[in-house]
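K.L.:
Have a look; sequence and predicted model below, questions after that.
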Amino acid sequence: MKRSEIKRRPLADTVLAALEPEKKEYRENYGMDGIYFAVKPNGHKRWNLRYKDSDGKWRWAGLGAYPSTSAKMARQNAQDFITKLQETGSSPVDTKKESKQDNTLLAVFELFYDKKKLDGVAAKTLKEMRSAFTIHVFPSIGKKPVDDITIQDCVAIQKKLQDAGTFSTADKLRSWLNRTFRYAIAAGLANNNPASYLIDVSVKKPKVQNFPYLLEDELPDFLKTLHESKYSTFTTLTAAWLVIYTASRPGMVRWAEWDEFNFEEKTWTISAEKMKTRKEHIIPLTKQVIELIEKLKPYTSYSKYLFPTEYGVRQPVMSDATINKAFSLIGYKRKMTGHGSRHTFKTLVTEHGWNRDWSELQLAHIKKGIEEVYNKAQYLKPRAIMMQWYNDYLDAIEKGITEDQKKVFSNKVNMID
């Protein structure tokens, strides 16, 4: 619809939706309260308020983007704006115009990020959030003022992630975007939240099976094939073996730092802020693990991380798909995963009769009744013995374990010196 075809005011919703863009941006008088409806050449639409400041000069104020801001909301925003102007004699919009660059999404995100940091959000979560915005959001809308960002802008970001099958990232980013805009509104930096509608058009994540894992009789071929693999780099294979030998979450291994390891005490201590449970986690180091890490030192000790990349802040450590890819390349796609190795560990040690509390604590599964004991690390010694048994047992079945060896291993279960 061309604006020359407008016949009555206030403008009806059908008119607002149908107005066509022109070569230059234009504003149409909405028909009440000094409100105007602006249409940009790219089709973006927004509400403006024409008002006089304390010096008697005419100025424009933004009331929100359309359609996320309805006509009713625009009228309310205009009323709130005029009330505040009359009470204080100054306008927040004037301040924003003087520092136009300060309300881009990039700038607002930094303010939101700093607040979350002060709120005590885990460092790992903050890194993940910054990485997601840097990769998926900033390239397309980072330099836009937050009030110029539309619902369609946000939908396009979500759709791209869901089309790629990265539903987990899409879900997290939807939440982070929503909270970023909510923060911007509360801080007086934005008038609307275009991300609030994303949940209405999101695609439900397909149901997936539990992480694929192997049982004991399937392990010999897998372990032997992994040792002989020529398809992955040394650092990737080292990470894969650390996941297997420690039964740790792949993310814990990928983000492991050199300062976390104490080779004299033979422990790997992961701070509470990096843990899903928000509690410090201590992992005993076996002979196999120490040997792997010693061999890794010449390659990555220049970095704070054991498994750094060359991408810097954007992706400081090995990607979350790397370990699973190493398994896929040796023929175990959809048969074994990094996280699945935790299921393998739990199943194997349980079947051999190891104390359930010890294996649960090794997996950082804290349950009521043993939490206080875990905090004092009183189960560290038995877990160290259990993990050395587990590592030795894996090595033995890879080489071809004998019945006599099985008896020896069986006699060591739950035996604490």
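P.N.:
Yep, that arrived.

K.L.:
okay, CA-based contacts and neighbour counts for the rest of this
P.N.:
Noted.

K.L.:
quick one: contacts for residue 337?
P.N.:
211, 212, 213, 323, 324, 327 (C-alpha atoms under 8 Å, 6 or more residues apart in numbering).

K.L.:
what helix or strand does residue 62 sit in?
P.N.:
strand 58-66 (DSSP states H and E).

K.L.:
What lies in contact with that strand?
P.N.:
So strand 58-66 is in contact with 44-53, 69, 74, 77-78, 93, 147-150, 190-192, going by C-alpha under 8 Å, 6+ apart.

K.L.:
Let me see the contact set for residue 178.
P.N.:
193, 194, 195, 196.

K.L.:
Distance of it relative to residue 114?
P.N.:
16 Å (C-alpha to C-alpha, to the nearest Å).

K.L.:
got it, and residue 137?
P.N.:
Counting by C-alpha to C-alpha, the gap from residue 137 to residue 114 is 18 Å.

K.L.:
Check it against this one:
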Amino acid sequence: MVLWGFSYAGVHRRPAVAKKIAGIFVGTKTKNVGIAAMPLTDIAVRNAKPAPEPYKLTDGGGMYLHIHPNGSRYWRMAYRIAGKQKVFAIGVYPAVTLAEARQIRDDAKRLVKQGIDPVAERKRAAKQNADDRANTFEAIAREWHQTKQGSWTASHAAKILNSLEADIFPALGDRPLTTVTAPDLLEALRVIEKRGALEVAGRVLQRCNAVFRFAIATGRGTYNPAADLRGALKTPEKRHYAALGHAELPEFMRKLSEYDGDLQTRLALRLLALTFVRTGELRAAQWTEFDLDGAEWRIPAERMKMREAHIVPLSRQAVDVLRQLEAINGDGAYVLPSRNGRGACISENTVLYALYRMGYHSRATGHGFRATASTILNEMGFPPDWIERQLAHAERNKVRAAYNRAQYLVERRELMQVWADYLDSAASDRFVAPTEFGRLWLRK
């Protein structure tokens, strides 16, 4: 510190001089102390010693080092904005060096020149940083998942979260969601593509799209980069479930009747063929969903792919199968309970492995019965609307969907009985092509 041409740092070891200079501070406010006319040097800052009263070493541009009696030293910058005198805290010396303090001062002066208060800007930036830490992509994605999982089955909710944890969170999870760009997201998705999981990449993109839309809806995002990636991913070849043609039904029905595996599995396969519901809908079926006397199965919305309750009219043959299952499983909750004794239903592989055992590896799947039934019933001449309603396919027109929810129920009862009779005919000498069988039905 320079006072009237003397360096306080240079005379602090000369008691008489130091005492005289120190006496200047007694009863004197810091702002009235003499100020150095020249910019500071690293040596001057390093050698500055505390005095009985706080004092300042000025550097220029409004910046000064405020030295307290306890030895602490703070960089400060005095400035005026909107006609008011204010002080900007730059940092603590020596954590912030002279050079660093000057850089911060220059940045702050540029803000003042633009009419921006650096103190207010620092508070805004601190809040933004706090928001960014709280609103990472992973944090918002998990919140989205939490709000949506009530509308999903437990297994589907787990699959969605697992895909994000495995393929997106490692790359983007700790990033503030607002900083994630379309190229960032595409780079993460390309990793999935490179391992050949094209369908997974597409589903993950859909989930990311939902996360960004959720962020925008809740006020924590303004831009959805996932929407900009439409068409950017490779499209997987559409694969159809292996399904039997009508000419293969006689052999299949014969092999099914001769199946020597578990009785419950054989009955499950027959019921799947008779009802052509989705495999998951059959596996998790519970006795409370059935009215065997009324020949009706009502699958609740939460177990349906489209989240709409579905009515399955039961043919005489389907009721007979269910009566047999009731005799062996009627004391439990599930129609097809697992044999592991853990209170669960049969696994998704039970039906598939049974088909393998019958010799239908790559030739038939449980889901394939839906395609088989749809094709044959259309060839028989049944109205497509009846068939689509029985398959519980989504109706794109929402008004029509609401109208059709229970529509054609009487007609669908007839359709399901004709289908069951056709399967029975496949195991007899009465088996004919679908078109011929359809003509017999139309004559009734």
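P.N.:
Nice, I can see it. Note that this is a predicted model, so its numbers are computed, not measured.

K.L.:
TM-score of the superposed pair?
P.N.:
Once superposed, chain against chain, the TM-score is 0.56 (TM-score structural alignment, normalised by the length of structure 1); 323 aligned residues with a C-alpha RMSD of 5.2 Å.

K.L.:
what's the closest of the contacts of residue 178 of structure 1 to residue 169 of structure 1?
P.N.:
The shortest approach to residue 169 of structure 1 among those belongs to residue 195, at 15.0 Å (C-alpha to C-alpha).

K.L.:
now that closest one, nearest residue through space, not along the chain?
P.N.:
Excluding its sequence neighbours, the residue lying closest to residue 195 of structure 1 (C-alpha to C-alpha, 6 or more residues apart in numbering) is residue 178, at 5.0 Å.

K.L.:
mind checking how far that neighbour is from residue 151 of structure 1?
P.N.:
Residue 178 of structure 1 is 11 Å from residue 151 of structure 1, where distance means C-alpha to C-alpha.

K.L.:
How about residue 252 of structure 1?
P.N.:
In terms of C-alpha to C-alpha, residue 252 of structure 1 sits 36 Å off from residue 151 of structure 1.

K.L.:
Report the secondary structure state of residue 282 of structure 1.
P.N.:
Secondary structure state of residue 282 of structure 1, per DSSP: H, G, I helix; E, B strand; the rest coil, is strand.

K.L.:
show me what contacts the equivalent of it over in structure 2?
P.N.:
Alignment note (TM-score structural alignment): residue 282 of structure 1 maps to residue 311 of structure 2. For residue 311 of structure 2, the contact set (C-alpha under 8 Å, 6+ apart) comprises 296, 297, 298, 299, 390, 406.

K.L.:
Can you give me the end-to-end span of stretch 194-204 of structure 1?
P.N.:
20 Å.

K.L.:
Other residues contacting it?
P.N.:
68, 149-151, 154-155, 158-159, 162, 174, 177-178, 181.

K.L.:
Return the member of these nearest to residue 236 of structure 1.
P.N.:
Using C-alpha to C-alpha, those come closest to residue 236 of structure 1 at residue 162, 27.5 Å.

K.L.:
That closest one: how many residues sit nearby?
P.N.:
Residues within reach of residue 162 of structure 1, counting by other C-alpha atoms under 10 Å, total 19.

K.L.:
If we ignore the residues flanking it in sequence, what's nearest it?
P.N.:
Of all residues not flanking residue 162 of structure 1 in the chain, residue 170 sits nearest, at 6.4 Å (C-alpha to C-alpha, 6+ apart).

K.L.:
so the equivalent of the one you found over in structure 2 is in which element?
P.N.:
Mapped onto structure 2 by TM-score structural alignment, residue 170 of structure 1 lines up with residue 201. Per DSSP H and E: residue 201 of structure 2 is located in helix 198-217.
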